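Engineer: Please work out how this folds:
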Amino acid sequence: MSQTPRKSKVFKLKNQFHGLPKEADVNLIEEIVPAIKEGEFLAEAVYVSVDPYVRGLISTINPGDTIFGSQVARIIESKSKDYPVGKHVVGEFGWQTLSIGKNEINKIGFPAPWIIPDIGNLPLSLALGVLGMPGNTAYFGETEVCKLKEGEVFVVTGAGGAVGSHVGQIAKLKGCKVIGIAGSDEKGRWITKDLGFDHFINYKTSNVAEKLAEYAPDGVDCFFDNVGGEISSTIIYQMKKFGRVCICGSISTYNNDSGDLPKAPEIQTPIKMKCVTMGAIRVLDYKDRWLEGINQNLQWIKEGKLKYRETITNGFENTFNAFVSMLQGGNIGKAIVKV
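Structural biologist: Modelled structure (predicted):
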């Protein structure tokens, strides 16, 4: 008896995004999933991640393509010894409910689908957050770029998001004074009262330069930048001599077309005068050490040294709305869709 064809719900790009993505820019359709071949497996989405990098790289795909992104999925059929039925994997399967995977690196450069290790009673969704790409971004960003020392002043923008809230906690573990910048007082209460940040600056209601001078009168040793734009320039002007900047993202510019980028004060002068070093964290450069970061972050969670928060949207059909909300700062911690 022939098997009934399986159908997957899929978000396809309809129009390239201009400015903030609009619902008319995507199509939600159903398509038949072909039978898997030798070496492949079929996975059913459990959680779908919505991340800023998707907005930044959307121009690399064409209308009609599936919108890309990470997900936690359960293997429901397999012809690969590396991926047994019943296991949960993290893969770059995109915004779809059924995916065919195999043991190969994603075309963007993400690691091959990886089986989630034993994380005890912790939710599987963490494999898209503190125990996944954002967590590794924070971990390798600190260990390989920031290289913090005890007693240093550390500033992070996007402090209420998945990466910012995480790297700030690592800085506290290293004995640093941590100042988080975000766009709501609710985020500020969370990162100071729950996560232990020393100070919070609401960039929407405060003068960032004045507050930073108050909280870090001798200057900033290390700045972890998730947002770019004018705020970043303001912070760079208050770096200490031989300070370090780690560039992670520029979410303040992602909704701007290339010909309409926001203007910001020039930063060459403070960088030169204070001999500031600028580097960047591109987490895909550490795909060969992927589990190193995950295991360290897992250990910190088990030891009670690392806390997390998730903003979970229910229903696959709400993935696009969750994505847009995340781009507007509507999430605290990691933004995730529960399928």
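
Engineer: From here on, just use CA atoms for contacts and neighbour counts.
Structural biologist: OK.

Engineer: Could you give the number of residues near residue 32?
Structural biologist: Other residues near residue 32 come to 11 when the count uses other Cα atoms under 10 Å.

Engineer: Cross-check the contact I'm expecting between it and residue 8.
Structural biologist: Yes: using Cα atoms under 8 Å, residue 32 is in contact with residue 8, at 6.3 Å.

Engineer: Which helix or strand contains the residue nearest in space to the middle of the chain?
Structural biologist: Among the residues of the chain, the one closest to the centroid is residue 134, at 4.2 Å (Cα atoms, centre = their mean). Under the criterion of DSSP states H and E, residue 134 resides in helix 133-140.

Engineer: this one next, for a side-by-side:
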Amino acid sequence: MPTPFPPNRQVILSSRPKGVPQPEHFTLSSAAVRPPAAGEILMRNHHLSVDPAQRGWANDEGNYSDPVPLGSAMRALAVGEIVESRAPGYAAGDFVYGWFGWQDYCTTTTAAVLRLVAETDLPLTASLGVLGINGLTAHLAFHSLGRPRAGETVLVSTAAGSVGSFVGQLANLAGCRAVGVTGSAEKVAAATTRYGYAQAVDYRASADIAADIAAACPAGIDIFYDNTGGAIGDAARALMNTGGRIIQCGTASIPHWTPPPQGPRSERQVLTKRLSWSGFVIFDHLAAFPATAASLADLIRAGRLTYDEDITAGLENAPAVLAGLYRGENLGKAIVSLV
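Structural biologist: Got it, this is the predicted structure:
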């Protein structure tokens, strides 16, 4: 029986990028919508996520073990509505967040679902940012690896980004002094007026980023939440206090990993200052998603956590939004809307 759905538009990865994917690495295609088999759901995407990690999923630099196959829809997180279900526990009309790709429709098993969306009183787009992996990463990494104590100094790179914007607020709620590093005067203003930062540094306008970070952190750094690596990371590690905690959540400033970039050695600082330096990957913590999302939703409802979204309409614009993300053009969570 023919499917009643229109052709499924997809953004296809058509060539392998070196470094940051650009629009020319993608093509817009379409295919028939496949009805769900037993144990599967068919869902319609409402909003698509654009994330820095998509660089690794698209390229062949070797730092991701499962790149997107050429000719396939680009891997992406999305939120949408189940339109047909043959899977126990899922019903038509349920809203779900998960691995549904840059496309209009997705027929998949429930293994692709990260969580059911329970916060029907909040905008659905929130499930891609503050209640998605960005907010979950901020909360879980900051509290489990940062172990904040009142009065400590917290430095955050990409402070106005989709993760950093929440870390600053969570640090503030924990009684810490948050200092941000970001990439424009507009983002400095957002960091200090909306995202909980006592002070922020514009690295693009800085003649000496190490000196500027040192001036903003006169008591040193107790927690460094690093989303960039590179020169910002080098400067911050030199300012860590004894017993400091470094949370490595990203390396956005590194354009290529082949060959490996060279820089200062940090082993002596880790040893003499008794630092802990931990990597954090959100997908190691799937079991904590529902409870953490519920906690973040309560903070939003109480007016204690704010979030911004940068929404672009149209599936065909997703590749350009991804390229712009790496140029720092977004202010807030980058989302592509299909509705």
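
Engineer: Relative to structure 2, what is the average displacement of the helix holding residue 134 of structure 1?
Structural biologist: With the two structures superposed, helix 133-140 of structure 1 lies on average 0.6 Å from its match in structure 2, counting by mean Cα distance after the TM-score superposition for structure 1.

Engineer: Now do residue 222 of structure 1 against residue 66 of structure 1, distance only.
Structural biologist: 38 Å (Cα to Cα, to the nearest Å).

Engineer: Settle it for me: which of the two has more neighbours?
Structural biologist: residue 222 (32 against 20).

Engineer: ok, back up a step: after the helix holding residue 134 of structure 1 comes which helix or strand?
Structural biologist: Helix 133-140 of structure 1 is succeeded, C-terminally, by strand 153-157 (DSSP H and E).

Engineer: ok, and what's touching the next helix or strand after that following strand?
Structural biologist: For strand 153-157 of structure 1, the following helix or strand on the C-terminal side (DSSP H and E) is helix 162-173. With contacts defined as Cα atoms under 8 Å, 6 or more residues apart in numbering, helix 162-173 of structure 1 is touched by 129-130, 134-135, 137-139, 141-142, 148, 154-159, 177-178, 180, 191, 195-197, 226, 305-308, 332-335.

Engineer: From the residues you listed, list the buried ones, please.
Structural biologist: Among the contacts of helix 162-173 of structure 1, those classed as buried by 16 or more other Cα atoms under 10 Å are 129-130, 134-135, 137-139, 141-142, 148, 154-159, 177-178, 180, 191, 195-197, 226, 306-308, 332-335.

Engineer: where along the stretch 201-339 of structure 1 do the helices fall?
Structural biologist: 208-215, 229-236, 268-273, 290-302, 319-327 (DSSP state H, counting those that start in this stretch).

Engineer: Distance to residue 89 of structure 1 and mean neighbour count for those - can I get that in JSON lines?
Structural biologist: Putting the helices of the stretch 201-339 of structure 1 into JSON lines (distance: least, Cα to Cα, whole Å; neighbours: other Cα atoms under 10 Å) gives the following:
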{"stretch": "helix 208-215", "distance to residue 89 of structure 1": "41", "mean neighbour count": "16"}
{"stretch": "helix 229-236", "distance to residue 89 of structure 1": "36", "mean neighbour count": "19"}
{"stretch": "helix 268-273", "distance to residue 89 of structure 1": "43", "mean neighbour count": "14"}
{"stretch": "helix 290-302", "distance to residue 89 of structure 1": "13", "mean neighbour count": "18"}
{"stretch": "helix 319-327", "distance to residue 89 of structure 1": "19", "mean neighbour count": "20"}
